[in-house]
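S.K.: please work out how this folds:
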Amino acid sequence: THPLRIDWLPVEGDKGSIGMTLCPGKYQPVSWTGGWDRQLGLDVESLKDSGTRKLVSLVTNEDMELLRVTQLPTIVQASGIEWTHLPLTDGSAPSARWMRRAAQVFTELQTSIPEGERVVVHCMGGLSRAGTFVALYLNLRGYTMAEAIEKVRTERDVRCINPEQEAFLFGLEQ
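M.R.: As a prediction, this is how the structure comes out:
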């Protein structure tokens, strides 16, 4: 298991930062990003060592079963990292219901990250759902949606945020 890669996307002037990664402990022998057999305990240690105070999980319960990380909430919380679960179906854009649930989290992050909190967001691969979440956060922090999407793709991966999610994000600006 190579070290967990966390891509940090700091906002100028903030004492903390928001980061993106793949699912800690991910087991997926065949995927379009390659085979994965990570160790959950080691990945949570990496999060802790990076100063992460909160982990926002966008994976569904079914995703956690598929990736063999059903113990993720327990192990993360036992490490002292706050765990927030906002499940979003893989590849999909957020629904109005999901956005209502996420509103409180975004409100908290707009205060806690500037004050120094380090927050990591993940989905299965840390690309589409995580990218969408971070773009929403950056937009709330003053970036245009185009700037937010570009920052996510530049700092994490050009494959971040699929076309459906991109259309959703740009639709919010209208």
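S.K.: please make it C-alpha for all contacts and neighbour counts, starting now.
M.R.: Will do.
S.K.: OK, contacts around T70?
M.R.: By C-alpha atoms under 8 Å, 6 or more residues apart in numbering, T70 lies in contact with 61, 64.
S.K.: to compare against the first, here's the next sequence to fold:
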Amino acid sequence: DEKGIFQELNFQTQLNILQKNNCSSITSFVEDKEFDKLCNKKQFIENIYKHNIKWYHLPISDLSAPDSEFKYQWQTKKVLLKKELIIGKNILLHCWGGKGRAGTVAAILLIEFGENKNEAINIVRAKRKGAIESKEQENFILSYRPIN
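M.R.: Modelled structure (predicted):
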């Protein structure tokens, strides 16, 4: 069942685990059309908020690099995510498979904290086999420039 990971009871259990592990936010990179296949988006968001976890939505097309709309939204969201990490919170980044889009954003967050671009890719791939799935995503990371 495609929706298995987000079945109501299972998702509640996962949210409880995230809450107990100091997770302050969930950032979704799936597009709305993917949400329709994944779960009921409204319930998904409501359940997250019921657990006092913040939710951010920064859609990226599957296997693609972030587009100009993402880059615009990222300027504010990265500040919030970095602040959460700096104060010792954990964050969850997710896409459909948890490798391409989530991996790409994990790498640019590392760059935001001063990590070398190639090393950021290596760190993410060491933690998540197959992460940063496309050449387009890799090139995005290699050309990424933090803007303060």
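S.K.: what helix or strand is the residue nearest the centre of the first structure located in?
M.R.: Nearest to the mean C-alpha position of the first structure, by C-alpha atoms, centre = their mean, lies V121 at 2.1 Å. Assigned by DSSP states H and E, V121 of the first structure belongs to strand 118-122.
S.K.: mean deviation, that strand versus the second structure?
M.R.: For strand 118-122 of the first structure, the mean deviation from the second structure after alignment is 0.9 Å (mean C-alpha distance after the TM-score superposition for the first structure).
S.K.: what does that strand correspond to over in the second structure?
M.R.: Strand 118-122 of the first structure corresponds to residues 90-94 of the second structure when matched by TM-score structural alignment.
S.K.: buried ones in that stretch?
M.R.: 90-91, 93-94 (16 or more other C-alpha atoms under 10 Å).
S.K.: and the following helix or strand past the strand holding V121 of the first structure, what other elements does it pack with?
M.R.: Tracing the chain C-terminally past strand 118-122 of the first structure and defining elements by DSSP H and E, one meets helix 128-140 next. If contacts are counted by 3 or more C-alpha pairs under 8 Å, 6 or more residues apart in numbering; DSSP states H and E, helix 128-140 of the first structure sits against strand 17-21, helix 96-112, strand 118-122, helix 145-155, helix 163-172.
S.K.: now for the helix or strand following the first one, which elements pack on it?
M.R.: Going back to what we said before, that points to strand 17-21 of the first structure. Next helix or strand after strand 17-21 of the first structure toward the C-terminus (DSSP H and E): strand 27-28. With contacts taken as 3+ C-alpha pairs under 8 Å, 6+ apart, strand 27-28 of the first structure sits against strand 36-37.
S.K.: run through the neighbouring helices and strands of the strand it packs on.
M.R.: Counting by 3+ C-alpha pairs under 8 Å, 6+ apart, strand 36-37 of the first structure packs on strand 27-28.
S.K.: neighbouring contacts of the strand it packs on?
M.R.: For strand 27-28 of the first structure, contacts defined as C-alpha under 8 Å, 6+ apart pick out 35-38, 66-69.
S.K.: one more time with 10 Å
M.R.: 34-40, 64-69, 124 (C-alpha atoms under 10 Å, 6 or more residues apart in numbering).
S.K.: and for stretch 60-67 of the second structure?
M.R.: Contact partners of stretch 60-67 of the second structure, identified using C-alpha under 10 Å, 6+ apart, comprise 28-31, 34, 58-59, 69-70, 74, 95-97, 99-102, 104-105, 132-141.
S.K.: now tabulate the contacts of strand 27-28 of the first structure in a markdown table and tack on distance to W8 of the first structure and neighbour count.
M.R.: Listed next are the contacts of strand 27-28 of the first structure as a markdown table, based on distance: C-alpha to C-alpha, whole Å; neighbours: other C-alpha atoms under 10 Å:
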| residue | distance to W8 of the first structure | neighbour count |
| --- | --- | --- |
| G34 | 23 | 8 |
| G35 | 24 | 12 |
| W36 | 22 | 15 |
| D37 | 23 | 13 |
| R38 | 20 | 20 |
| Q39 | 21 | 16 |
| L40 | 20 | 20 |
| M64 | 24 | 21 |
| E65 | 27 | 12 |
| L66 | 27 | 14 |
| L67 | 24 | 21 |
| R68 | 26 | 16 |
| V69 | 23 | 20 |
| M124 | 17 | 24 |
